[in-house]
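Participant: no sequence for this one, just the structure:
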């Protein structure tokens, strides 16, 4: 039996369905082309953004170096070279045993001047392994300095001595005295968390005055919210570096959005007995431990390759410009994540910083 002939209405309906299917296919193809074009545009924009931000990081590094050179030139003139031979050290110890008058002579001979602000008697007493007596400064000048005891939270004697051993042997000076007389003018850092170059870049007046940057920080820089190190953000930490080193870290204060003390303790990287950021800065280049969940040191080092700065920990290298020179695991640049965050771009935040700030509160 023959099939019934379709009615004219059915024919028109079928033709309409076929036409709609063709239009839908064409629309889908157009959408796919548009999405592909948008993805390519975003990719090119991300690459251009990374290139621009990388160029800015290079320019900022050059500016810091230039400003630091000007500071050292200004600081060179007022330096006060001195030597402290074995005979003089013996004489100081003998004077210290003569009581208050002898200790006063020891202090006068050291002539620390404004540099006395870098001697914190309470901090020194806590750092000393035994009682220091009634005159902590005289004790440091005659005994503690040679034993590499630290006189102030911002001056790590062992760190400074390890990096300036030849000069200390040549002059016989205590680490603090050498730093005040010569080291600061030469740009020698006093503490793992106090980068003179980084600090001077925020205080342009030092390029003219040559003032000791650490004394400047204690006098005015801390109250102005200046940062002594790339990994220390005073606003995020809720205070200055002295406060962080003495009490803040014990309360769990986070010094930087990408450095998460609680996460590190839970991961077994830190304990409650040692200040964590200093240890990270000194050891992470070798251990490749991560500062927090938003930055994987090992992955970054593998991506950075031979371009990694051997003088920096992985996170400091990343923040100094490495962020703009690497690709993600899919071959895409991490700067793509910033395209929808113009405020992060204006602020100069790296992708990892922007992510950490969204996920964490200080």
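Facilitator: Nice, I can see it. In this text, all values refer to a predicted model and were calculated from it rather than measured experimentally.
Participant: C-alpha from now on. contacts and neighbour counts both.
Facilitator: Noted.
Participant: in the stretch 51-200 of the chain, which spans are helices?
Facilitator: Here the stretch 51-200 of the chain has its helices, by DSSP state H, counting those that start in this stretch, at 86-96, 100-110, 121-127, 136-139, 157-163, 165-171, 175-178, 184-186, 196-200.
Participant: Doesn't residue 311 belong to a helix?
Facilitator: No. Read with DSSP: H, G, I helix; E, B strand; the rest coil, residue 311 is coil and lies in no helix.
Participant: Quick check: the gap between residue 114 and residue 292.
Facilitator: Per Cα to Cα, to the nearest Å, residue 114 is found 39 Å from residue 292.
Participant: which of these two has more neighbours?
Facilitator: residue 292 (18 against 10; other Cα atoms under 10 Å).
Participant: For stretch 285-294, measure first residue to last.
Facilitator: Per Cα to Cα, the first residue of stretch 285-294 is 17 Å away from its last.
Participant: Not counting it itself, show me its contacts.
Facilitator: For stretch 285-294, contacts defined as Cα atoms under 8 Å, 6 or more residues apart in numbering pick out 258-261, 263-264, 269, 280, 284, 296-298, 301, 310, 312-315, 352-353, 355-356.
Participant: Narrow those residues to those that are buried.
Facilitator: Using 16 or more other Cα atoms under 10 Å as the burial test, these include 258-261, 264, 280, 284, 296-298, 301, 312-315, 352-353, 355-356 as buried.
Participant: Next step: the residues you listed restricted to helices.
Facilitator: 261, 264, 280, 284, 297-298, 301, 314-315, 352-353, 355-356 (DSSP state H).
Participant: one more structure, for comparison:
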């Protein structure tokens, strides 16, 4: 157990305050909290960090043994294989846009949490760090990781991740999404685009796919395509 606890400690993918709140428990130390987390099966375990979803990772790791801890599996195997620890963190994408960060290859998420966030590394194509901090000066003053803030609480406060995705508008348009309490950006990436929903009043998902058959054929999320390539290529957002 001690080796496993040390591995989790070194990874920095464990947030005691976040875990304490999720479990409604008070822990004497970080090690105490980690030991509690590691003692539970994945089906019962709460997420150890805002950027590590136990259910998400377990559902996408068929080789994960029923009794094997999801975070330990990620630290030993999944991170090197580029498996996603959270729907909004893609290790392969992180490495591709932060190519000068060779030290990130072993575990991109640990790298982001240790140094990437403070160094301004891009973490998701639809999360604009500078825009988020400018739009939310209280977050900037608090000196917290803006991406973690958005994932943990920002979306619940109707804060948008960038100018390209309007959280308030999305929830107003799609009351079913609001009723289930899911992060609107996660919903759009996972289901919304496929269902023809729009991320803002300025972007028409169905139009963009019909007007750009190459994007539809590629199966890339249309808004991500627009942000990364389409905008620079002058592609239209809506009729």
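Facilitator: Great, that's in hand. Everything numeric here is computed off the predicted structure, so don't read it as measured data.
Participant: Once they're superposed, tell me the TM-score.
Facilitator: The TM-score (TM-score structural alignment, normalised by the length of the second structure) is 0.78; 222 aligned residues with a Cα RMSD of 3.0 Å.
Participant: OK, contacts around residue 186 of the first structure?
Facilitator: Counted by Cα under 8 Å, 6+ apart, residue 186 of the first structure has contacts 72, 76.
Participant: residue in the second structure matching it?
Facilitator: Under the alignment (TM-score structural alignment), residue 186 of the first structure pairs with residue 81 in the second structure.
Participant: again with residue 267 of the first structure
Facilitator: Under the alignment (TM-score structural alignment), residue 267 of the first structure maps onto residue 173 of the second structure.
Participant: Look up how far residue 116 of the second structure lies from its match.
Facilitator: To residue 116 of the second structure, residue 173 of the second structure is 35 Å away according to Cα to Cα.
Participant: These two: which is more packed in?
Facilitator: Per other Cα under 10 Å, whichever of residue 173 of the second structure and residue 116 has more neighbours is residue 116, with 19 against 15.
Participant: how close does the counterpart of the more buried one in the first structure get to residue 161 of the first structure?
Facilitator: In the first structure, the residue paired with residue 116 of the second structure is residue 221, using TM-score structural alignment. Per Cα to Cα, residue 221 of the first structure is found 25 Å from residue 161 of the first structure.
Participant: re earlier: which residues does the match of residue 116 of the second structure contact?
Facilitator: Neighbouring residues of residue 221 of the first structure by Cα under 8 Å, 6+ apart: residue 203.
Participant: Would you check how far apart it and residue 101 of the first structure are?
Facilitator: Taking Cα to Cα, one finds residue 221 of the first structure at 36 Å from residue 101 of the first structure.
Participant: again with residue 120 of the first structure
Facilitator: Counting by Cα to Cα - residue 120 of the first structure and residue 101 of the first structure are separated by 22 Å.
Participant: These two: who's more crowded?
Facilitator: Between residue 120 of the first structure and residue 101, counted using other Cα under 10 Å, the more crowded position is residue 120 (16 against 11).
Participant: give the contact list for the residue nearest to residue 73 of the second structure when sequence neighbours are not counted.
Facilitator: Among residues not flanking residue 73 of the second structure along the chain, residue 64 sits closest, at 7.3 Å (Cα to Cα, 6 or more residues apart in numbering). Neighbouring residues of residue 64 of the second structure by Cα under 8 Å, 6+ apart: 58, 70, 73.
Participant: Tell me the residue in the first structure aligned with residue 64 of the second structure.
Facilitator: Matched by TM-score structural alignment, residue 64 of the second structure corresponds to residue 168 in the first structure.
Participant: likewise residue 205 of the second structure?
Facilitator: Applying TM-score structural alignment, one finds that residue 205 of the second structure aligns to residue 297 in the first structure.
Participant: so the nearest residue to its match once chain neighbours are set aside, which of the three states?
Facilitator: With sequence-adjacent residues excluded and distances taken as Cα to Cα, 6+ apart, residue 297 of the first structure is closest to residue 290, at 4.9 Å. Look at residue 290 of the first structure: counting by three-state DSSP, its state is coil.
Participant: Can you report how many residues neighbour residue 290 of the first structure?
Facilitator: Using other Cα under 10 Å, residue 290 of the first structure is surrounded by 24 other residues.
Participant: wait, residue 132 of the first structure sits on residue 138?
Facilitator: No. In this structure residue 132 of the first structure lies outside contact range of residue 138 using Cα atoms under 8 Å: 9.1 Å.
Participant: Look at those two and report which has more neighbours.
Facilitator: residue 138 (26 against 18).
Participant: any idea what that one aligns with in the second structure?
Facilitator: Using TM-score structural alignment, the partner of residue 138 of the first structure in the second structure is residue 35.
Participant: residue contacts, its match?
Facilitator: By Cα under 8 Å, 6+ apart, the neighbours of residue 35 of the second structure are 1, 5.
Participant: do that again at 10 Å, thanks
Facilitator: 1, 2, 4, 5, 8, 29 (Cα atoms under 10 Å, 6 or more residues apart in numbering).
Participant: ok, of those, which one's closest to residue 131 of the second structure?
Facilitator: residue 8 (32.1 Å; Cα to Cα).
Participant: middle-most residue in the second structure, spatially?
Facilitator: Geometric centre of the second structure, nearest residue: residue 88, 2.3 Å, by Cα atoms, centre = their mean.
Participant: That residue and residue 62 of the second structure, how far apart?
Facilitator: 20 Å.
Participant: again, but for residue 55 of the second structure
Facilitator: Residue 55 of the second structure is 12 Å from residue 62 of the second structure, by Cα to Cα.
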